[in-house]
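Peer 1: have a look at this prediction, sequence included:
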Amino acid sequence: MTVILNCASREAALKSLSECFQCQPSELKRVLILLDLDVIYEQQPRVLIPCEQYLYNFVIEHLGEHLPLTQVMWFHGTRTAPNNDFAAGILCLNESAPKVWRTVIEFAPSKVVKERLERWRFQAVPNYLYQMRTEDSLHWGPFGYLVKEVLLNARALSQHDYLGIPELIEDICIAYQENYNEDILQHYTDVLKPKIVQFVSDKRCDKSCIETALCYAYSSARNLPPDSNSVSGIDYEGQNIPPLNIVDIEQL
């Protein structure tokens, strides 16, 4: 049996989790409402396990063990050229960097900016973060979030706002302002388009995915926004995500 965890929305998360636990969505929601984690941790200070593990154990006690996951849906957020259809998949940073440079040069706000950026393209960009990201494979990703709504609430959850501007473009814009005293970041925010690329993967199907999804469903059942317990991601560690894995591309 194929079991896919999907947190594209609150309803999708509840539905896919209920399939995992082989119950009705209404029954899973009832169990989630039974527990008040705030009260538990206030009244029982000796509880030593993280709240996501406590919630996971509580649901299993009431609904039994869940089915093993076959695949998990993930969400990659970016701001990119309007015509970017990700035909080559989602590329790791060392392969996507040339495309990023083509984009920032193509959409440059003026001829002067374009010429300066073209020189930087083949030289060292005077920005520490840019150099760190491009030189250290630890930062190459590509990455995705388990819960789509996290991308839409990035700043409130202390995450980088990838839909606002990709880190590499932000690094280039910061370096440009520091060197030429001109802010071009807002220009690129205006001309590029935020997109969420939804992809499926069997690379990571561990228990922690269920824990995070349950935390998301727990807050959703109370009509609350996702909190830090709903933040979980996948790192492809320098391997491209193939186009066959892409399920949907949403332009916001």
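Peer 2: Good, I have the coordinates. Residues are numbered from 1 along each chain as shown.

Peer 1: every contact and neighbour count from this point should use C-alpha atoms.
Peer 2: Will do.

Peer 1: mind listing the helices for this protein?
Peer 2: Counting by DSSP state H, the chain has helices at residues 10-20, 25-34, 37-43, 51-63, 93-106, 111-121, 128-135, 148-152, 167-180, 185-191, 207-221.

Peer 1: please compare the first structure with the one that follows:
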Amino acid sequence: MRCLLSAKEIGEFYETNWRDMPEFGEYLLAVVEKQFGYPQILDAIRWFHATRVRPGTTFAEGIFPLDAALPRIKAMLVDAVEESDVKQRLAAVLATDRVGDSLYSMKTGDSSHWGPYAMLVRDVMFYPGDVGQHDYLGMPEIIEDICNGFEKSAGVSLAQTFERALRPAIVKFTSEPNHEESCIAAAICYVFSTIHRGRPTSSCLWCFDGEGVQVPPENIISVEFVDFPGTGQ
């Protein structure tokens, strides 16, 4: 497959005719199927959940959707603050849930934003700017929202405090197959983009949405702490 996808003509043909073509992933999948036949049915799919947590976090209870994870997130953030007065003020704000950030209110109040979320291609999370994604290894969105609200209300920035206290982590887990063709197309796009550009592009992006259901602990494969601060590039 790598030999096939190395052909420059594949990309050149799409760039010339893209107005009359399907999405790039569909196009590449059709090219590969023409050469090798239809792929085998998948029995499972492996995903990568990017976040920042305290060192030593094991995800022994699985990955929770936002509503269930939020009490744990709040406790983790309060624990990460060393200054007693700031710790007390943050704890008070989080206890009342009056964070003062519109994005925080939207995400916590609407179950469609609860996830948990993950990405099919691991390398995508190292190039958030290239694929148009939030830098989850840099800092999860909900923690950024809390930081923004607390800075507006209390005049205290906690971003660097949390960056020092929380380590970037990638949680690998498995799920039942769903949208198999889209997953395979994204994987093929990843091979193609790394051959021709040396890094993933937006065509490699395919995401998992737990839709408010916990990823059970038996589905967790590994927890990897990475020395990557997040670049947003």
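Peer 2: Sure thing, it's come through. Quick caveat, the model's predicted, so the values are computed rather than measured.

Peer 1: would a markdown table of the helices of the first structure with mean neighbour count and distance to Ile234 of the first structure be doable?
Peer 2: Output for the helices of the first structure, formatted as a markdown table (neighbours: other CA atoms under 10 Å; distance: least, CA to CA, whole Å):
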| stretch | mean neighbour count | distance to Ile234 of the first structure |
| --- | --- | --- |
| helix 10-20 | 20 | 17 |
| helix 25-34 | 16 | 26 |
| helix 37-43 | 12 | 26 |
| helix 51-63 | 16 | 18 |
| helix 93-106 | 17 | 15 |
| helix 111-121 | 14 | 29 |
| helix 128-135 | 15 | 17 |
| helix 148-152 | 21 | 13 |
| helix 167-180 | 18 | 17 |
| helix 185-191 | 15 | 25 |
| helix 207-221 | 22 | 10 |
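
Peer 1: can you tell me which of those comes nearest to Val72 of the first structure?
Peer 2: Closest of the helices of the first structure to Val72 of the first structure is helix 207-221, at 8.2 Å (criterion: CA to CA).

Peer 1: what's the angle between that closest one and helix 25-34?
Peer 2: For helix 207-221 of the first structure against helix 25-34, the angle by axes from the mean of the first three to the mean of the last three CA atoms, to 10 degrees is 80 degrees.

Peer 1: with the second structure superposed, average distance for helix 207-221 of the first structure?
Peer 2: On superposition with the second structure, the mean distance recorded for helix 207-221 of the first structure (mean CA distance after the TM-score superposition for the first structure) is 0.8 Å.

Peer 1: what stretch of the second structure does that helix fall on?
Peer 2: Under TM-score structural alignment, the match for helix 207-221 of the first structure in the second structure covers residues 181-195.

Peer 1: list the neighbours of that stretch that are in contact with it.
Peer 2: For stretch 181-195 of the second structure, the external contacting residues (CA atoms under 8 Å, 6 or more residues apart in numbering) are 2, 5-6, 24-26, 28-29, 120-121, 199-201, 203-206.

Peer 1: the helices of the first structure: which one's closest to Gly238 of the first structure?
Peer 2: Of these, the one closest to Gly238 of the first structure (CA to CA) turns out to be helix 93-106, at 7.5 Å.

Peer 1: with the second structure overlaid, report how far that closest one is off on average.
Peer 2: Compared with the second structure after the fit, helix 93-106 of the first structure shows a mean deviation of 0.4 Å (mean CA distance after the TM-score superposition for the first structure).

Peer 1: so where is that helix in the second structure?
Peer 2: Counting by TM-score structural alignment, helix 93-106 of the first structure pairs with residues 66-79 of the second structure.

Peer 1: excluding its backbone neighbours, what's nearest the residue nearest to the spatial centre of the first structure?
Peer 2: Closest residue to the average C-alpha location of the first structure: Tyr145 at 2.9 Å, with CA atoms, centre = their mean. Closest residue to Tyr145 of the first structure apart from its sequence neighbours, by CA to CA, 6 or more residues apart in numbering: Gly233 at 4.3 Å.

Peer 1: near the counterpart of the one you found in the second structure, how many other residues are there?
Peer 2: Taking TM-score structural alignment, Gly233 of the first structure has Cys207 as its aligned residue in the second structure. Here the count is done by other CA atoms under 10 Å, and Cys207 of the second structure has 17 residues near it.

Peer 1: tell me how far Val72 of the first structure lies from Leu5 of the first structure.
Peer 2: Note on Val72 of the first structure: its distance to Leu5 of the first structure, by CA to CA, to the nearest Å, is 5 Å.

Peer 1: show me which of these two is the more surrounded one.
Peer 2: Relative neighbour count places Leu5 above the other of Val72 of the first structure and Leu5, with 27 against 21, counting by other CA under 10 Å.

Peer 1: now do the contacts for that one.
Peer 2: By CA under 8 Å, 6+ apart, Leu5 of the first structure lies in contact with Ala13, Ser16, Leu17, Cys20, Leu69, Gln71, Val72, Met73, Ile210.

Peer 1: could you do Ile234 of the first structure as well?
Peer 2: Going by CA under 8 Å, 6+ apart, Ile234 of the first structure touches Trp74, Phe143, Gly144, Tyr145, Leu146, Arg204.

Peer 1: name the residue most distant from the centre of the second structure?
Peer 2: Distance from the C-alpha centroid of the second structure peaks at Asp85, with 33.3 Å (CA atoms, centre = their mean).
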